[in-house]
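Novice: Below is the sequence, then the predicted model.
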Amino acid sequence: MEHIKIDKDIKVFYIQAKSFPDGVIEAFQKMHSLIEFPPKRRSFGISRPEKGKVIYRVAAEELIKGDLEKHNLTEFIIPSGDYIGIEIKNFRKDLSLIKKVFDQLLTNSDIDKNGYCIEEYKGINDVFCMVRIKNE
């Protein structure tokens, strides 16, 4: 498990999956059909329980101001702060690893109970799964 610090808020735009987990792939496909994903564009999965069900958002960071906003996507801020996380190499070989990693991360007593589960995709094969921890 790694401790990382996000020094400044990350502004992203997202598409919300119709359901979780079934609608996640469709949401990723829709996002990829709208925008280009050059190597420098950071992309994320953002989720947490809301009103009794898991809400999942596929998100991307703008490279040039306005390049995502023009698609009428909703803005979201990934807050700065301290996070704990685990990287998964070649996650596509076993997608269930993402759930297993978050189950492990969420057992930490220091997590921010109002935070989100954040997946930061590193290329097409690797993902860094993280959760925000409480500020002291």
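Specialist: That came through, no problem.
Novice: alpha carbons only for contacts and neighbour counts from here, please
Specialist: Noted.
Novice: Show me the residue at the heart of the protein, geometrically.
Specialist: residue 45 (2.7 Å; CA atoms, centre = their mean).
Novice: name the element that one belongs to?
Specialist: According to DSSP states H and E, residue 45 maps onto strand 43-50.
Novice: Tell me the first helix or strand C-terminal of that strand.
Specialist: strand 53-61.
Novice: putting a second one here so we can go through both:
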Amino acid sequence: MKRIAFARDQRLFALRAASFPEGIQAAFEALYARFPAPEARTYVGFSRPNREGTIVYHAAALEARADEPAPAGCEVLVLPKGEYLSATLDDWQLQVETIGAMFLELLQDPRIDPNGACVEWYEGDRVTCLVKLDTAKTQRPFA
């Protein structure tokens, strides 16, 4: 595990999956269809539990420029600036089930932000799993 910092908020264009985890692929396919050159985008999975404890998952694309309008039907979400605890997985498509286990491990860290989300940052065959750290707790040494 290592720390990654975002110096500024990251604006995301997102579609909510109909269900978790079953609806994830369909949400990403619908998202890809909204961009003229989907291969030129950075994609993100963004999830957190709702008040009932059900995981709400959004397939999202990072905005390409600051003034870019959101595609029709997309919500605008913000990945907040700050420090994140991360773990990276190569060839993720061959081991999708490993992603959940990586998040379970990351979520054990006592410094995570309880109001944060689980974030999957996709770059080709690599996915980086991220959880936001609570700035008040990050002064503690790593366990």
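Specialist: Sure, I can see it. Being a predicted model, the structure only gives us computed values, none of them experimental.
Novice: Let me see the TM-score of these two.
Specialist: The TM-score (TM-score structural alignment, normalised by the length of structure 1) is 0.92; 133 aligned residues with a CA RMSD of 1.2 Å.
Novice: Check which helices and strands the strand holding residue 45 of structure 1 sits against.
Specialist: On a contact count with 3 or more CA pairs under 8 Å, 6 or more residues apart in numbering; DSSP states H and E, strand 43-50 of structure 1 meets strand 53-61, strand 117-122.
Novice: And the next helix or strand past the last one?
Specialist: So the one you mean is strand 117-122 of structure 1. Past strand 117-122 of structure 1, the next helix or strand by DSSP H and E is strand 126-132.
Novice: Could you list the buried residues of the strand holding residue 45 of structure 1?
Specialist: 43, 44, 45, 46, 47, 48 (16 or more other CA atoms under 10 Å).
Novice: Now those in a markdown table, please, with extra columns for distance to residue 65 of structure 1.
Specialist: A markdown table is the format used below for the buried residues of strand 43-50 of structure 1 (distance: CA to CA, whole Å):
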| residue | distance to residue 65 of structure 1 |
| --- | --- |
| 43 | 16 |
| 44 | 18 |
| 45 | 21 |
| 46 | 21 |
| 47 | 25 |
| 48 | 28 |
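Novice: for the residues you listed, which one is nearest residue 24 of structure 1?
Specialist: Closest approach between the buried residues of strand 43-50 of structure 1 and residue 24 of structure 1, by CA to CA: residue 45, at 9.1 Å.
Novice: Please list all residues in contact with the counterpart of the closest one in structure 2.
Specialist: Alignment note: residue 45 of structure 1 maps to residue 45 in structure 2; criterion TM-score structural alignment. Residue 45 of structure 2 is in contact with 57, 58, 59, 60, 118, 119, 120, 121, counting by CA atoms under 8 Å, 6 or more residues apart in numbering.
Novice: hey, where'd the helices end up in structure 1?
Specialist: Counting by DSSP state H, structure 1 has helices at residues 24-34, 96-105.
Novice: Need those helices in a markdown table (columns: distance to residue 64 of structure 1 and mean neighbour count).
Specialist: Listed next are the helices of structure 1 as a markdown table, based on distance: least, CA to CA, whole Å; neighbours: other CA atoms under 10 Å:
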| stretch | distance to residue 64 of structure 1 | mean neighbour count |
| --- | --- | --- |
| helix 24-34 | 15 | 15 |
| helix 96-105 | 30 | 14 |
